Each structure stands twice: as structure tokens, then as C-alpha cells.
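A.B. asks: Everything below, folded, please.
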Amino acid sequence: MREIALQKIRKDRGFCILMFDIDRFKEVNDTFGHLAGDAVLQQVSAAITQCCRPSDFIFRYGGEEVLIVLVDCDPSLAGNIAERIRQCIQDLILRLPDGNVLSVTASLGIAAFAGELDYEKLLARADQSLYTAKAAGRNQVVMDMAPSPDGTISQ
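C.D. replies: Here you go, the predicted structure:
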């Protein structure tokens, strides 16, 4: 991953991985159809683009999961950005192709770079945080608390 390589070269604030998905998205597809699901994804994607900084990278990851690489970002800033995204999604009024309107929520997981040489470990920590947010009731942000290589805890 590009950001891991850059961290080896320079010592910025680090970076964070934010992973989220729309809560109960399968119900949207099952109730309104896949065209409606696609419309929801498009509108949510447009909204989160406004919540991120121009330097951040946004990817569709899997079915409806979204992965955001927050560059030059410490855990505190990542938490603020994630909460802004969560609130933005919750406040959206989504227009479906059949004229119906809908609102959704999202669960978000964050993992701060802690010196991993393998990006898959970082992604796994973000994914675990997302799973924890969903298990704790959805529509919330959970930050990974993994120890960094120097033994301190990321917060």
C-alpha cells in the first residue's frame, strides 16, 4: 500500500483506514430492489465525498462496504471525520427510482496505522472495528485500540 511505503520514508501524523457500510442494506435491496440499492449507494457515495478531504482516497470495498484512506491523519482527526460521515449519512433523504424516499444509517470502523508492514493486517483491524460497531447496535463509530510497535495504544 502506498501510504505504508510513505510512512517508512517520512514521519507525518500517520494515516488511518476507515471502513463503513450501510446498516441493513440487504433489506433495502430486498424491499425496494437492486436498482433502488444502486441509487442508495450512489447518493451515499456522493455525500461522503463531501465529508472527506481532497487528499483522502475513497474505494468501494466488497458489496456495499466503503474503504477510506485518511492520509496525514491521526486517530483523533479520523474519529472526527468518521463521525461527520456517520451524521451526514443519517441525515440524508434518499430518493429512489420509483419515487419513494428513504433514510439509512451506517456503521464505521477505524484503524490507525501502527507500523504494520502488511496492509492486510491494517484492513483486518478496520474490519473488526466495523464488526464491533454493528454488533454494538449499528449507526456508530468504533476506533481500533491495537497496540503500536512501541507498545503504546492507538486512541
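A.B. asks: can we go C-alpha only for contacts and neighbour counts from here?
C.D. replies: Noted.
A.B. asks: so who does the residue most central in space within the chain touch?
C.D. replies: Taking Cα atoms, centre = their mean, the centroid of the chain lies closest to residue 19, which sits 2.9 Å from it. By Cα atoms under 8 Å, 6 or more residues apart in numbering, residue 19 lies in contact with 65-68, 108-110, 126-127, 130.
A.B. asks: and the gap between residue 5 and residue 81?
C.D. replies: Distance from residue 5 to residue 81, counting by Cα to Cα, to the nearest Å: 24 Å.
A.B. asks: more crowded one of these two?
C.D. replies: residue 81 (19 against 10; other Cα atoms under 10 Å).
A.B. asks: Checking my notes, the more buried one in a helix, right?
C.D. replies: Yes. Counting by DSSP: H, G, I helix; E, B strand; the rest coil, residue 81 is part of a helix.
A.B. asks: is it true that it touches residue 50?
C.D. replies: No. Between residue 81 and residue 50 there is no contact under Cα atoms under 8 Å: 10.9 Å.
A.B. asks: Regarding residue 138, what is its secondary structure?
C.D. replies: coil.
A.B. asks: Ignore what I typed, I meant residue 110.
C.D. replies: strand.
A.B. asks: show me what contacts it?
C.D. replies: By Cα under 8 Å, 6+ apart, the neighbours of residue 110 are 16-19, 78-79, 82, 125-126, 129-130, 141-144.
A.B. asks: So which of those are in strands?
C.D. replies: 16-19, 141-143 (DSSP state E).
A.B. asks: Relative to residue 93, how far out is the closest residue to residue 65 other than its chain neighbours?
C.D. replies: Once flanking residues are discounted, residue 65 sits nearest to residue 21: 4.4 Å by Cα to Cα, 6 or more residues apart in numbering. Between residue 21 and residue 93 the computed distance is 17 Å (Cα to Cα).
A.B. asks: please give me the structure for this one as well, since I'd like to look at both together:
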Amino acid sequence: MTFYSTVVLITIMLSVIMIVHINNSNIVIENARRGFCVGFTIIIATSFLEWMTYMANGHPAFPGWLHGFFSFLEFSLAPSLVVMWIYAIGNIRHGRIVLFFLLLHALVEFSSIWTGAIFYIDAANKYCRGEYYIIYVACYSLAIAVMFIEAYYFSRKYQNRNLSSLIAAFSSLFIGIVANIMDVDIRTAWLSVAVCCVLFYIYYVELVVQSDGLTRLLNRRSYESHLSKLNYRTAVIIFDIDKFKDVNDTYGHAYGDAILKKISKAILRCYQSRGLCYRIGGDEFCVILNKNSFRSESTVIKLNNRFNSLLGELRQKERALPTVSVGYEIFNGETEIADIVHNADTMMYTNKNSNR
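C.D. replies: Predicted coordinates for the structure are as follows:
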């Protein structure tokens, strides 16, 4: 078995393992499951097609038209993989435009079987890049750029957590594809695509595991992990919705969930640029300010005043929107974390009593 055949086998086996894993996962939602599984299936198909063209290259017994057809399929499927990644994270927009782009690209690749514009099979049955091969490179690069932008906006929904993992995933993809473009004999593109897809899936799962399903804020597990690693001067801000049980009893749990979402959005709007926002209980939230965002206690007071003002504006449109009690404590690196949280809770409950 040649080195390249081994690379293809590893790529296919990795993709099969990922498909099995994703289908057995209880974390991934249906759209993501379908998107990632189809994506890995495309990697299997394109890796096999590239291997077939490699085996056919310069082989006189292999039909030239079939050699060209396999190349066409490989080139046509490549951008659709990126579309499936976007579909997996639920960010696909302008579906008809995307479909038109994929069909147009496939048509250009198909015409190349006769025109030789993108690629051609010469008289010796060898694959050659056409004069306009750059069109394929441009289309694929554009698709990857769009994917990275969509992934970045997706990460913003989760407060840009693990952004370094996203950059690492696309870096592996970039290196493999650039190497393949520079030297046609370096056939590691689909292995690098598979590795990127695995890293992107891990990135997606980490975001999901760290987030609260209802509010999209970071969850208690992430909050406790952050507290355990806290080693810089900052402020811990605790929130608790006043009389939330009465809201559920009076208007129902569906309305209560809607209130949780609205207050979560208000917290994100006021604090996300300065820190990480968490849902740590049923109607309890927390914000831990970033290292570079915290100046002094006045920073916290300004943010809290802004939050209360925003709730006041929202309450003018929705009279049933409850008040929110807020407490905070400054962490200077010396006090025990448990004492910081206790002091913030104490201030919050003092404010809650005054709101009754």
C-alpha cells in the first residue's frame, strides 16, 4: 500500500468513526447531526474519488472519460461540504442563492470535461490543471471564508468562547489546501479537511456543553470552572429575578421562559462586551467581568445602572416584566472565592428585600 493510499484510508476511517460517534451522541441537535454527518460523508466520497483519479492517472486501461467524470464529481462536491458545515451550526441563510452558487459551480466543472478550462485529461490519461483552475480555487476559498465568518458570528452567540479552537481548525485546513495547490503531488487536502471538520465539531460541542439551552448564556458548569481559575482583579455580579414564582403561577411556565430569555438578552446587551454572562440557577444569573474591563467599583455601578435603565425601558412595553435584584463583590485575588460569592449574594438579597 502506498503512502497516499494510507492517507486516504486514514481520512475515510476517521470520517466513518465521526459519523458513528455523532449519530450516537445525545448532545447534538438534529440539524447539527445531519449537517456534520453529511459533511463527513462528502469527505469520504471526495477522498475516494481523488484516490480513483490518482489510480487512473496515466493508466492506459482506465477510460479517459471516466477519469474526467471522477475529477468533476470531486471538484463539484468540495464547496458543498462547507455549506453543510454552515447548515450544521444553524446559520445558513439565503438558501436559494447558495443552491444557485453550487449548481453554477458544478456546471462550470462539468463543462471542463470538454473545455479543459478548470482541468483536463490529456492523451496519456493524465490529470492536468486547466488555464482557469484559479476559478475552482477562488470558489473554494470564498466558501471557506464565508464559513469562517458564519462560524465567528455563531461563536458570538456563545460569547466568543473557545475562539482559539476555531482559528486552529481553519489553520489546519488552510495549511493542507495551500500545500496541495502549490504542489499537485501533495495529496493531503482531504485529510486536512477531515481534521478541520473534527476540530470544528469539537468546537461546536464545547460551545453547546458550556451553554444553557434556554437562554444561550453560559451554564453553571462553565461558571464554576471560571470561578475555580479566577486569578485576576475583577467583579462578580449576581442577579436574581424578583417574585419569579409569582410570574410562573400567574402567567404560566411558557411566559416564565419568555421572561428568562428577555432578561438574559438584557444582561448580554449590557455586560457582554465587559465580561462573561452565566445562568447559574432557575432565575439566577451571574456576570464575571473580564480582566481588561474592570477598572474600579464605579465600573460595576455604571453597568448595573445601565442594566436597570434598560429593564425600565422594557417594562414600559411589558408591564408584567419583573424587577431584578443585583449584588456584587470585588475580587482582588486574596479573598476566598466562596466569600466573594457569599458577599455578592448578601448584597443581592438585601436589595431584593428593599424591592418588596
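A.B. asks: Drop the TM-score for these two in here.
C.D. replies: Counting by TM-score structural alignment, normalised by the length of the first structure, the TM-score of this superposition works out to 0.72. Behind it: 127 aligned residues with a Cα RMSD of 2.2 Å.
A.B. asks: which one of residue 21 and residue 93 of the first structure has more residues nearby?
C.D. replies: Legend: neighbour count by other Cα under 10 Å for residue 21 of the first structure and residue 93, higher for residue 21 (25 against 14).
A.B. asks: ok, that one touching residue 106?
C.D. replies: Yes. Counting by Cα under 8 Å, residue 21 of the first structure does reach residue 106; the two are 5.6 Å apart.
A.B. asks: Mind jotting down where the helices sit in the second structure?
C.D. replies: 3-24, 30-56, 64-88, 95-115, 133-157, 163-182, 189-210, 220-228, 244-251, 253-271, 297-317, 337-355 (DSSP state H).
A.B. asks: any chance of those helices in TSV, plus distance to residue 277 of the second structure?
C.D. replies: Listed next are the helices of the second structure as TSV, based on distance: least, Cα to Cα, whole Å:
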stretch	distance to residue 277 of the second structure
helix 3-24	29
helix 30-56	25
helix 64-88	25
helix 95-115	32
helix 133-157	11
helix 163-182	16
helix 189-210	12
helix 220-228	9
helix 244-251	20
helix 253-271	7
helix 297-317	13
helix 337-355	15
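A.B. asks: Can you say which of these is nearest to residue 278 of the second structure?
C.D. replies: helix 220-228 (6.4 Å; Cα to Cα).
A.B. asks: distance between that closest one and the chain's centre?
C.D. replies: Distance of helix 220-228 of the second structure from its chain centroid, counting by Cα atoms, centre = their mean, to the nearest Å, is 21 Å.
A.B. asks: what angle do it and helix 189-210 make?
C.D. replies: Put simply, helix 220-228 of the second structure runs at 90 degrees to helix 189-210, going by axes from the mean of the first three to the mean of the last three Cα atoms, to 10 degrees.
A.B. asks: list the buried ones in helix 220-228 of the second structure?
C.D. replies: For helix 220-228 of the second structure, a neighbour-count test (16 or more other Cα atoms under 10 Å) marks 220, 222-223 as buried.
A.B. asks: What is the nearest of these to residue 110 of the second structure?
C.D. replies: residue 222 (49.1 Å).
A.B. asks: Alignment lookup: that closest one to the first structure.
C.D. replies: Residue 222 of the second structure maps onto no residue in the first structure, with residues paired by TM-score structural alignment.
A.B. asks: Skipping its backbone neighbours, what lies nearest residue 222 of the second structure in space?
C.D. replies: residue 210 (5.5 Å).
A.B. asks: I'd assumed residue 226 was in contact with the one you found.
C.D. replies: No. Between residue 210 of the second structure and residue 226 there is no contact under Cα under 8 Å: 11.1 Å.
A.B. asks: Overlap of the contact sets of those two?
C.D. replies: Joint contacts of residue 210 of the second structure and residue 226 (Cα under 8 Å, 6+ apart) do not exist.
A.B. asks: For residue 353 of the second structure, the count of nearby residues, please.
C.D. replies: Neighbour tally, residue 353 of the second structure, other Cα under 10 Å: 10.
A.B. asks: Now do the counterpart of it in the first structure against residue 78 of the first structure, distance only.
C.D. replies: Aligned counterpart of residue 353 of the second structure in the first structure: residue 135 (TM-score structural alignment). From residue 135 of the first structure across to residue 78 of the first structure, the span is 21 Å (Cα to Cα).
A.B. asks: tell me the contacts of the residue nearest to residue 117 of the first structure when sequence neighbours are not counted?
C.D. replies: Distance criterion Cα to Cα, 6+ apart; nearest residue to residue 117 of the first structure, sequence neighbours excluded, is residue 4 at 7.0 Å. When contacts are counted by Cα under 8 Å, 6+ apart, residue 4 of the first structure touches 115-117, 119.
A.B. asks: neighbour-wise, which of those leads?
C.D. replies: Going by other Cα under 10 Å, residue 115 tops these with 16 neighbours.
A.B. asks: Redo the ones in strands among the contacts of residue 110 of the first structure as TSV? Include distance to residue 42 of the first structure.
C.D. replies: Output for these, formatted as TSV (distance: Cα to Cα, whole Å):
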residue	distance to residue 42 of the first structure
16	24
17	21
18	19
19	17
141	22
142	24
143	26
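A.B. asks: just to revisit the earlier point, and of the contacts of residue 4 of the first structure, the nearest to residue 89 of the first structure?
C.D. replies: residue 119 (27.2 Å).
A.B. asks: Which residues are in contact with the closest one?
C.D. replies: 1, 4.
A.B. asks: That one and residue 77 of the first structure: what is the separation?
C.D. replies: 21 Å.
A.B. asks: Alignment lookup: residue 15 of the second structure to the first structure.
C.D. replies: So residue 15 of the second structure corresponds to nothing, using TM-score structural alignment.
A.B. asks: what separates residue 15 of the second structure from residue 140 of the second structure, distance-wise?
C.D. replies: With Cα to Cα as the criterion, residue 15 of the second structure and residue 140 of the second structure are 20 Å apart.
A.B. asks: So the two - more neighbours on which side?
C.D. replies: More neighbours surround residue 15 than the other of residue 15 of the second structure and residue 140, with 24 against 21 (other Cα under 10 Å).
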